[in-house]
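J.: Okay, sequence plus prediction incoming.
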Amino acid sequence: MAGEIQRIGVLTSGGDAPGMNAAVRAVVRKGIFHGLTIFGIHRGYEGLIHGELQEMSIGSVADIVLRGGTVLKTARSEEMKTPAGQKKAFEQLQKRQIDALVVIGGDGSFRGAQTLAAQGVRIIGIPGTIDNDIAGTDLTIGFDTAVNTVVDAVSKIRDTASSHDRTFIVEVMGRNCGNIALQAGLACGAESILVPEIPYDLDEISNKLKRGHQRGKNHSIILVSEGVGSAFKVGEELRARSGFETRITVLGHLQRGGNPSALDAVIAAAMGGKAVQSLLDQETNRMTAYINQTVISRPLDDAYGTRRPLNRELYDLANELSI
C-alpha cells in the first residue's frame, strides 16, 4: 500500500467514549477537505471483517460533534485476535482499495491495528477510552467527560447521604487505573478514595469516619475504583468496623454516556485532524497524543510503554483535605 493516500477507513473499537463522534467527524471532514475518500467502518474490527463499510460524506457526520457514544458503533471481536480474522480484515481493505486506517479506541484496539500494519496497512491510532490508561498521552478522549459525570452523580448522592446520615460507597470505572476515582474524588471532596495503584487501610478509613462523626459530620462519600475490587465488599467491611450504615452505588456504564465535555470535543477534533494530516505526511504506525496541551504524532508503540503513574501529589492532597 505504498504511494499517495487516496482512501481512508475509520473505525471505533472497544468501549465507547464521549468524544469519539467528534473525532470521526474531524477525520471525515478534514479528509474530504483534502480530496480524500473516507469510509466509515461499522462495529469496529468485527464490522471490518464482515465488510460493513460505507463511504461517508460531509452530511454523514452532521450534528454528531456533541453526541455521545459512536455513530459507527463498536464491538468486541474475538475473530480479529486470530490470523484468519486478521487476513479477512486486510482483504476487506484491499477489496475497497483503502490505503490507510484510522483506529479510535484503547490499547486492545491498537493491538488489532498493529496486526494490520504488519500486513502493510498504514495505521494511525487515536486514543479513545474513559479510563485514561494509555501510555504516551496525557489524556484520552472521554476521560474528562467521565470525571465530570462522576462528579455530577456524587453531588446528587451526597444530598441523600446527608439527608439520611449515611456513608455512601460509590464504585467508578477505570479498569486497573485509578485516574477517574482520584480526579473525581478530589473535585467532589470525597472523604476517602480507593485506587488500585496505592494500598489502602480499611481500619484507617473507618477511624476517619468515626473522627468525622465525633465532630458532627453526619455523612461521608467514599470513591472506589473498580480495579480495587467490589464496592459491596468494601461497604460490608466498613460497616463491620465502624458500625455506620453504608449504601452502595455502582455508576457503571453511566460514565461512558452523555455529550462530551468541551475539552473532550476539542481534543477529539484535534486528534482526528492530526490523524489525517499524519497520513497525508506519509506517516504510519503512529498515534495521536495530547502532550502539554498540544496534539502531536508519536510512534504507536509508545501506547505500550510505561504508563504515567498516578499523581501521588493529588492523592495525598485529597487525603489532607478530607481530615
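T.: Happy to help now that I have it. These numbers come from a predicted model, not from an experiment.
J.: Only C-alpha atoms from now on, for both contacts and neighbour counts.
T.: Noted.
J.: Could you give the number of residues near Arg166?
T.: The number of residues packed near Arg166 is 18, by other C-alpha atoms under 10 Å.
J.: same deal with the one 3 residues further on?
T.: Residue crowding around Ile169 was assessed by other C-alpha under 10 Å; the count is 25.
J.: Distance from the chain centre to the helix or strand harbouring it, please.
T.: Secondary structure from DSSP states H and E places Ile169 in strand 167-172. Chain-centre distance of strand 167-172: 21 Å, with C-alpha atoms, centre = their mean, to the nearest Å.
J.: check contacts around Val102.
T.: Neighbouring residues of Val102 by C-alpha atoms under 8 Å, 6 or more residues apart in numbering: Ile8, Gly9, Val10, Leu11, Ile123, Ile124, Gly125, Ile126, Ala275.
J.: Comparison target, given below:
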Amino acid sequence: MSAVKSIAVLTSGGDSQGMNAALRAVVRSGLFHGLDVYGVQRGYQGLLNDDLRPMDLRSVGDIIQRGGTILQTARCKEFMTLEGQQRGAEVLRARGIDGLVVIGGDGSYQGANKLSKLGIKTMGLPGTIDNDIPFTDVTIGFDTAVSIVVDAINKIRDTMSSHERSSIVEVMGRHCGDIALYAGLASGAETILVPEVTFDLNEVAERMKTNFANGKRHSIIVVAEGAAKGDDVSQKITEISGIEARVTVLGHIQRGGTPTAADRILAGRLGDFAVRQLLEGNSGKACGVVNGELTTTDIELVTSTKKAFDMDMYDLALRLSQ
C-alpha cells in the first residue's frame, strides 16, 4: 500500500532555472503512480490562502524549457510563525493531501521542516542558483546560472581586450561564492573574490599592475556580491594601480532564461525521486545528488549545516590564473 494518496508541490523563495522541470517531474511521476497531485500557487503564501489547483499532464506540458516557475513564488512572513505553520498543515489536511514536495532553498527547507514536525509528509528539492545547500553536490539552477555568467564574461572580455581595460563582474552570492568561483574558473578570470576567502585589494591591484607592466592588456575580476561591491573594488583598484576598472553587475539576469540540459536532467531525477520517497513512507528529507547517486538527508540536518566551500577548486583557479 502506498504511504500517500495525494500530494502537493510548491516553489518557494528565489526562482531558479529548472524549477519548472522539477515541478513537471513531480507532477508526472505522481500521476504515473496513481496519485492526485495539486500545485500550490505563490509558495507558502498560497498555501495559507488555500490557493491550490489540481495538476494533470497538460498543466505541466511545454514547461521543461522555461525559466522561472509557473506556480510563481512569494515570501511569506506569516508562515514563519507557529500559527502560520499550523494553518498550512490544516489546509493540506482539509484537502486530504498526504504529502508535500517543496522546491527551493534554505528558507523553503525551513518551512518544510516545520510542516514535517506537524505531521505532514514532506520532501525538499534544492532549487537555488547559489549552490549553497549542503548534502548535495549541485542545486537545480546552478549550472545554468554559471553558464550565463561565463557567456557574459566572454563578451565583456572581447571589448576589454579591444580597449585594453580591466573589468569587474559582480555576480550573485551573498553567503556562498560558488557562482563566482565556477564561472571565474570556467572563463579564465585573473581574480576571484568570494565571501569564504579573505582577500587584500592592495594585493589584487598590485598583481594587476604587474600583469599590465608585463604586457597583459586586459584583466577580469569576478566578485561575489557577498564578498564586496563591484564599485568599491573598482575604486580601490583604480586608486592603487591607476588602471581603470569598469564594473558590470549581472544581477537577476543570472536567475532567468532557459535551463541547461544538466539542470533539466537533475530536476527530472530529483522530482521523480522525491515522489518515490513519499510513496515509500519517507518524510522530513531533503533530496540531493552525491557523486552521481540520489540521496536523502534529514531536512533538519540540512538546515542546520553550512555547506563547505571547495578550497581545492579555489586553489586550482588561483594556479591557473597566473
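T.: Perfect, I can see it now. Nothing here was measured: the structure is a model prediction, and the numbers come from that model.
J.: And the TM-score between these chains?
T.: Superposed pair, TM-score by TM-score structural alignment, normalised by the length of structure 2: 0.97. Supporting alignment: 322 aligned residues with a C-alpha RMSD of 1.3 Å.
J.: thinking again about what came up before, between the contacts of Val102 of structure 1, which sits nearest Arg211 of structure 1?
T.: Of all the contacts of Val102 of structure 1, Ile126 has the smallest distance to Arg211 of structure 1: 46.2 Å, by C-alpha to C-alpha.
J.: Doesn't Val222 of structure 2 lie inside a strand?
T.: Yes - counting by DSSP: H, G, I helix; E, B strand; the rest coil, Val222 of structure 2 is found in a strand.
J.: That one touches Ser187, doesn't it?
T.: No - the pair Val222 of structure 2 / Ser187 is not scored as a contact, 9.7 Å apart, by C-alpha atoms under 8 Å.
J.: of the two, who's got more company?
T.: Neighbour count, other C-alpha under 10 Å: between Val222 of structure 2 and Ser187, Val222 has more, with 28 against 20.
J.: The more buried one: what's it in contact with?
T.: Ile168, Val169, Glu170, Val171, Ala180, Gly184, Ala189, Thr191, Ile192, Leu193.
J.: so who does the residue positioned nearest the centre of structure 1 touch?
T.: The residue at the geometric middle of structure 1, judged as the C-alpha nearest the mean C-alpha position with C-alpha atoms, centre = their mean, is Thr129 (1.6 Å). Neighbouring residues of Thr129 of structure 1 by C-alpha under 8 Å, 6+ apart: Gly15, Asp16, Ala17, Gly105, Gly106, Thr140, Ile141, Gly142, Phe143.
J.: Apply 6 Å and report the result again.
T.: Residues counted as contacts of Thr129 of structure 1 (C-alpha atoms under 6 Å, 6 or more residues apart in numbering) are Ala17, Gly106, Thr140, Ile141, Gly142.
J.: Farthest pair within the contacts of Val102 of structure 1?
T.: Ile8 and Ile126 (14.2 Å).
J.: Comparing those two, which shows the higher neighbour count?
T.: Between Ile8 of structure 1 and Ile126, counted using other C-alpha under 10 Å, Ile126 has the larger neighbour count: 28 against 25.
J.: Wasn't the more buried one part of a strand?
T.: Yes - according to three-state DSSP, Ile126 of structure 1 belongs to a strand.
J.: Distance-wise, check the residue nearest to it when sequence neighbours are not counted relative to Pro18 of structure 1.
T.: Nearest residue to Ile126 of structure 1, sequence neighbours excluded (C-alpha to C-alpha, 6 or more residues apart in numbering): Ile104, at 4.6 Å. Plainly put, Ile104 of structure 1 is 12 Å away from Pro18 of structure 1 if you go by C-alpha to C-alpha, to the nearest Å.
J.: Then Glu197 of structure 1?
T.: Separation of Glu197 of structure 1 from Pro18 of structure 1 (C-alpha to C-alpha): 25 Å.
J.: and if you look at Leu223 of structure 1?
T.: Taking C-alpha to C-alpha as the measure, Leu223 of structure 1 falls 22 Å from Pro18 of structure 1.
J.: quick revisit: which of Glu197 and Pro18 of structure 1 has more neighbours?
T.: Neighbours per residue (other C-alpha under 10 Å) separate Glu197 of structure 1 from Pro18, with Pro18 holding more: 32 against 16.
J.: Am I right that that one falls within a helix?
T.: No - assessed with three-state DSSP, Pro18 of structure 1 is coil; it does not lie in a helix.
J.: ok, now which ones touch whatever residue of structure 2 lines up with it?
T.: Using TM-score structural alignment, the equivalent of Pro18 of structure 1 in structure 2 is Gln17. Gln17 of structure 2 is in contact with Gly67, Gly68, Gly141, Pro259, counting by C-alpha under 6 Å, 6+ apart.
J.: What is the burial count for the second one?
T.: I take that to be Gly68 of structure 2. Using other C-alpha under 10 Å, the number of residues around Gly68 of structure 2 comes to 22.
J.: ditto for Thr82 of structure 1
T.: 12.
J.: Quick one: the contacts of Thr129 of structure 1 as TSV, columns for secondary structure too.
T.: Formatted as TSV, the contacts of Thr129 of structure 1 follow (three-state DSSP):
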residue	secondary structure
Ala17	coil
Gly106	coil
Thr140	coil
Ile141	strand
Gly142	coil
